[in-house]
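A.B. asks: Please work out how this folds:
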Amino acid sequence: MTERALITGATAGLGAEFAQQLAQTHTDLVLVARDQGKLDAKAARLRQEYGIEVETISADLLTEPGINAVAERLADAAAPVSILINNAGFGLVKSFEQNDLADEFDHLQVHVKTPMALMHAALPGMLARRHGRIINVASVAGFIPRGTYGACKSWLISFSRWANVQYADRGVSVTAVCPGFVHTEFHQRMDASTAGIASWMWLDADQVVREGLKDSAGRKSVSIPSLKYKAMVLLSKFSSDKLAALAGKRGR
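C.D. replies: Model prediction:
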């Protein structure tokens, strides 16, 4: 049976790389993003290059209609989705007390409430078929005190760990992919300076996705790409909150 993956935030960054690598394995795709033009261009290229089926859904995942449109597709038993990748997200450059509360609510929505809604929509069909994988793109920030971004990613990690145990015997795995700094458009889109981030801390998107897909296929609950970030997460367990928060603030 041909696999079908639904990817949110699929036209840029890690989402685009997930689409590329899955297409190379002849996995059919459902691409979700806001910009229909970018979706159409990416879908056309992937169809031509790999001969796969590619659907597109233009949806704003901060809105109820957008979430409902994707949830309805995930619940469609006629063309089941076997892999859900919750990748859509954004960062806030200011400190918590300086941000508009509406922006913080949107941040919480896209990183926690939207993935929760999409997993809730996908799981019944996956469990009925006893086959499915969910990948939640989290961050190493989820292991340290790092504002609301770290808190949101910590929720994704914790839920993924629980869900991977809860549903493993019923054929469904859930994996939180936790990269550090990645060469994508993420920081440019939030107008954040990367000057303080050492060059050795950067990862390439293809490595993050390759290791994330491998760990998902291996039914791991957490995937931390690269040995250096695995070591840093381990060390963070023995650091004080003050030291860990300072390291996160300084990008180290």
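
A.B. asks: Could you use CA atoms for every contact and neighbour count after this?
C.D. replies: Will do.

A.B. asks: The stretch 101-250 of the chain: strands as residue ranges?
C.D. replies: Under the criterion DSSP state E, counting those that start in this stretch, the stretch 101-250 of the chain contains strands at 132-137, 172-177, 181-182, 202-203, 222-223.

A.B. asks: What lies in contact with the fourth one?
C.D. replies: Identification of contacts with strand 202-203 by CA atoms under 8 Å, 6 or more residues apart in numbering yields Pro179, Gly180, Phe181, Val182, His183.

A.B. asks: again, only using 6 Å
C.D. replies: With CA atoms under 6 Å, 6 or more residues apart in numbering as the test, strand 202-203 has contacts from Phe181, Val182.

A.B. asks: what's the answer for the third one, then?
C.D. replies: Strand 181-182 is contacted from outside by Trp202, Leu203, Asp204, using CA under 6 Å, 6+ apart.

A.B. asks: Break down the chain into its helices, ranges please.
C.D. replies: Taking DSSP state H, the helices of the chain run over residues 13-24, 36-50, 64-74, 101-108, 114-129, 147-168, 186-189, 205-217, 227-236, 241-249.

A.B. asks: Mean neighbour count added to the ones you listed, as TSV?
C.D. replies: TSV is the format used below for those (neighbours: other CA atoms under 10 Å):
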stretch	mean neighbour count
helix 13-24	21
helix 36-50	15
helix 64-74	18
helix 101-108	14
helix 114-129	19
helix 147-168	19
helix 186-189	14
helix 205-217	19
helix 227-236	14
helix 241-249	15
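
A.B. asks: Ile135: which of those is closest?
C.D. replies: Closest approach to Ile135 among the helices of the chain (CA to CA): helix 205-217, 7.0 Å.

A.B. asks: I have a second one here; can you model it like the first so I can compare?
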Amino acid sequence: MATALVTGGTSGIGNAFVRALAARGDDVVIVARDTERMTALASELEAQHGITVTCLTADLGRAEDVTRICDWIEDPAHELDLVVNNAGFGLHAKLLDKDALETQRRAMDVMCFAVLQLSGAAGRAMVARGHGRIINVSSTSSWIFSGNYSAIKAWVRSYTEALAIELRGTGVTATALCPGWVHTEFHSRAGVSSDNLPGFVWVDADDLVREALADAEAGRPISIPSLKWKTAIFLARLPVAPPVIRYLSNKLSSSRHKQ
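C.D. replies: As a prediction, this is how the structure comes out:
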């Protein structure tokens, strides 16, 4: 029986991962801030699937909490087959907004440095056992220029590709998951309106998780769920694309700041 750890596992994409892993019979370790919500989810999944769910309360914006989770991961008593670094939040702030600096710092702590630390801990533990999978949640936003969120997710993608290279030949793989617009509460919690988006841009969270797990198992360093988003990113990588991407990024950022 496999065991997987998911950060931010009580909501959004993280919750979809937790439910999919539990449904296939994996034991699950959930890392999140909301102990009550975590405990309720654990009770539900244990009763439904007959698995074991471990709840680790942690705020990944706090260095001491990240260190504690890293120590847990590297403890030989805890053998993990999969680690999903999903915890994060949207940024609805201008880059020149001095009042948003603390939010920007927290975003980088949670979505950059915590990812680096947790991936490193998982990588070391998995390499020692000769097998394992690491999935770091990036975004298709990493190919556009929408505030610091795009910059952070570009870092996650680049870091994960570098990690995948370093892990080559060890039996351990690293995959950057790059979702597009996914049907979760993420956007509303970030204060980003999605009411005007056409239906075809959306991806179902369960489909996304299924493709991500398959890509990780295949050792692919990048996972872009759905053909439509694979096509969009292929076009975004073309040499003629940057001016178009800058135009679309400007339109997207402008619409958000008007809300």
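
A.B. asks: and of the strands of the stretch 101-250 of the first structure, who's closest to Gln188 of the first structure?
C.D. replies: Minimum separation from Gln188 of the first structure across the strands of the stretch 101-250 of the first structure (CA to CA) falls at strand 181-182, 11.8 Å.

A.B. asks: average distance between that closest one and the second structure?
C.D. replies: Mean deviation of strand 181-182 of the first structure relative to the second structure after superposition (mean CA distance after the TM-score superposition for the first structure): 0.5 Å.

A.B. asks: What range does that strand cover in the second structure?
C.D. replies: Mapping strand 181-182 of the first structure onto the second structure (TM-score structural alignment) gives residues 181-182.

A.B. asks: hang on, the earlier thing: export the helices of the first structure as a markdown table, with columns for distance to Ala198 of the first structure.
C.D. replies: Converted to a markdown table, the helices of the first structure look like this (distance: least, CA to CA, whole Å):
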| stretch | distance to Ala198 of the first structure |
| --- | --- |
| helix 13-24 | 20 |
| helix 36-50 | 32 |
| helix 64-74 | 37 |
| helix 101-108 | 26 |
| helix 114-129 | 31 |
| helix 147-168 | 20 |
| helix 186-189 | 15 |
| helix 205-217 | 17 |
| helix 227-236 | 13 |
| helix 241-249 | 12 |
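
A.B. asks: Let me know which of those helices is the nearest to Ile7 of the first structure.
C.D. replies: Ranking the helices of the first structure by their distance to Ile7 of the first structure (criterion: CA to CA) puts helix 13-24 first, at 6.5 Å.

A.B. asks: most surrounded residue in the contacts of strand 181-182 of the first structure?
C.D. replies: With neighbours taken as other CA atoms under 10 Å, the top of the contacts of strand 181-182 of the first structure is Leu203, carrying 18 neighbours.

A.B. asks: Relative to Thr148 of the first structure, how far out is that one?
C.D. replies: When distance is defined by CA to CA, to the nearest Å, Leu203 of the first structure is 23 Å away from Thr148 of the first structure.

A.B. asks: Spatially central residue in the second structure, please.
C.D. replies: Nearest to the geometric centre of the second structure sits Val137, at 2.3 Å (CA atoms, centre = their mean).

A.B. asks: For it, list the residues it contacts.
C.D. replies: Asn86, Ala176, Leu177.

A.B. asks: The second one reaches Ser139, doesn't it?
C.D. replies: No: using CA atoms under 6 Å, Ala176 of the second structure is not in contact with Ser139; the gap is 8.4 Å.

A.B. asks: ok, these two, which is more surrounded?
C.D. replies: More crowded of Ala176 of the second structure and Ser139, by other CA under 10 Å: Ala176, with 30 against 23.

A.B. asks: how much space is there between that one and Thr52 of the second structure?
C.D. replies: In terms of CA to CA, Ala176 of the second structure sits 27 Å off from Thr52 of the second structure.

A.B. asks: Next: Gly25 of the second structure.
C.D. replies: Gly25 of the second structure is 9 Å from Thr52 of the second structure, by CA to CA.
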